[in-house]
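Asks: Attaching a predicted model along with its sequence, questions to come.
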Amino acid sequence: MAITDPLALQVLAIAKEAGAKIMEIYQRDFAVYEKQDTSPLTEADLAAHKCIVAGLEAISDLPILSEESADIPWEERKTWTRYWLVDPLDGTKEFIKKNGEFTVNIALIDGGKPIMGVVYAPALEKSYVGIVGQGAWTETAEGVNPISAKLHSEGEVWKVVGSRSHQSPEIKNLLELLGGESELVAMGSSLKLCLVAEGEAHLYPRLGPTSEWDTGAAHAVALAAGANVTVLDGANPLNPDAEALTYNQKESVLNPYFLVSA
């Protein structure tokens, strides 16, 4: 089994190159700066950002929205139909803790919807690639394997992805609504969405803050694997008719709370 889409392969190569730059810094002591919102920003974010922007500009003339160049005015952004959405290093806290659960995220957005995404976890040497309408795959040293979201079977323990950095009483409420036994699976960064995409978990409710670049690439992987990513309905968290999570439809780049489900 192989990934054959030429653009996806180019983007995967760019993500891996950025990952190599991140790992050079990961393996030594690194400087930690402070962003305006006080979240840690490392040298690795900036090195990966420069690498990805250069790589994407070499293969495409589409605009790029990256966490490290997020000050593009809404007046300009709202004219975009297709663009690249990038998080050069998602899971900065996991990076600083050195637990390996951080990713390079590159998504192609079309009409507010993610249509292709690459998520690369350089410390784990694992890639996720999703092309909506074609399929989703993981790539490791063992090779490339197709993945798909896994429906919950009656009587089965619910596997629910939680965040290492954000927990809330609302999660407990949702677990109670599910009924039956549930098991919380902790994971960092956009790998949480990927766990649902590859059938390792049934649900990922996100009840904490995220930005569009945090989710775009893994959202594409999840959709390509047959999962849904919907805006969380506070009154009915398990609403099957909840609206799909979309991108670049408003001035703010913050996501609403959302649910990834098989």
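Replies: Arrived safely, thanks for sending. No experiment lies behind these values; they were computed from the predicted model shown.

Asks: alpha carbons only for contacts and neighbour counts from here, please
Replies: Fine.

Asks: Number of residues surrounding S39?
Replies: Residues near S39, counting by other Cα atoms under 10 Å, number 12.

Asks: Second structure for comparison follows:
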Amino acid sequence: MLKKVCKLARVAGSAIMDIYSSQENFIKISYKLNNTPITNADYISNNIITTGLTSFFPNIPILSEEQKHHLKNYKSWNIYWLIDPLDGTKEFLKKNGEFTVNISLIQKGIPILGVLYAPFFDILYFSFNKKAWKETSKGCERIYVAQSDVPLLITSRSHIDDQLEYYLSTLKNYKIKKLGSSLKFGYIAEGTAQIYPRFGSTYIWDTAAGHAIVIASGGKMQALNGRKLDYLLSSQSSLINPGFFATS
């Protein structure tokens, strides 16, 4: 299962890079109701992933960012695929390379498999059975979180708010790096960074794959109130996450 999902992420990432590397007028941009951008790369990646998952695993339903969402229709799902075919569309449009393909498998509200692929950097993070790996052109290796006396804190490149500014004011010794998309989860999982605080809203497809990888590498992922993030659709009133911390 894991190999098939990783391959799908790579194929989708390759299609995204074809558009990313093309002339500017080949990138088609529109805007959702919440005023966030969506491109033809989002749609093409979504089609590759959903078609592949349906072919490989026809009995497992799919919830993707790029579809119409009717929460009441998902209430009976105990297992499902949760995907963000292009996480970091703003970074994609800025041409800074910080975007990912996110695929996760949710069972009874828990992300049990996670795949994050950053096609610009050709970095693949993936997890299953409580183990996490990172694959690059240099090879594949198990990854683990790491502690530091001066922790590296990573924040969103596109989302800064007053709560984050206040949180930073309470800290003393730390370093900080801004980074786009779900790459932040990969940095936590591989031990490069120690804290990813998120006070603003995210959707469940933004976090599930990274959540799985952080937990499998020995890290923690919890809401600001200390509770675990829950992906059980029968208990959800919306598809929006609370604020959270991903930590080593």
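Replies: On my side now, so go ahead. Owing to the predicted nature of the structure, the values given are computational and were not obtained by experimental measurement.

Asks: Quick check: TM-score for this pair?
Replies: Taking TM-score structural alignment, normalised by the length of structure 2 as the basis, the two superposed chains have a TM-score of 0.94; 242 aligned residues with a Cα RMSD of 1.2 Å.

Asks: how about the helices in structure 2?
Replies: In structure 2, the segments counted as helices under DSSP state H are 2-20, 40-56, 89-94, 162-169, 183-189, 204-216.

Asks: after superposition, how close is the third one to structure 1?
Replies: For helix 89-94 of structure 2, the mean distance to aligned residues of structure 1 following superposition is 0.2 Å (mean Cα distance after the TM-score superposition for structure 1).

Asks: Which residue ranges of structure 1 form strands?
Replies: 32-34, 40-42, 64-66, 82-90, 103-110, 113-121, 126-131, 135-140, 143-146, 158-163, 182-187, 203-206, 228-231, 258-261 (DSSP state E).

Asks: just checking, what packs against the first one?
Replies: What it means is strand 32-34 of structure 1. Judged by 3 or more Cα pairs under 8 Å, 6 or more residues apart in numbering; DSSP states H and E, strand 32-34 of structure 1 is in contact with strand 40-42.

Asks: so what's the counterpart of G114 of structure 2 in structure 1 up against?
Replies: Aligned by TM-score structural alignment, G114 of structure 2 pairs with G117 of structure 1. Contacts for G117 of structure 1 (Cα atoms under 8 Å, 6 or more residues apart in numbering) come out as 8, 105-108, 128-131, 216-221.

Asks: If we use 10 Å, what do you get?
Replies: Residues counted as contacts of G117 of structure 1 (Cα atoms under 10 Å, 6 or more residues apart in numbering) are 8, 11-12, 84-86, 105-109, 128-132, 136, 215-224.

Asks: again, but for L63 of structure 2
Replies: With contact taken as Cα under 10 Å, 6+ apart, L63 of structure 2 is in contact with T50, H69, Y74, Y80, W81, L82, I83, D84, I204, W205.

Asks: Mind checking which of those residues are buried?
Replies: Among the contacts of L63 of structure 2, those classed as buried by 16 or more other Cα atoms under 10 Å are T50, Y74, Y80, W81, L82, I83, D84, I204, W205.

Asks: got a list of what the third one touches?
Replies: Contact criterion Cα under 10 Å, 6+ apart gives 59-63, 74, 104-109, 111, 231-233 as the residues in contact with Y80 of structure 2.
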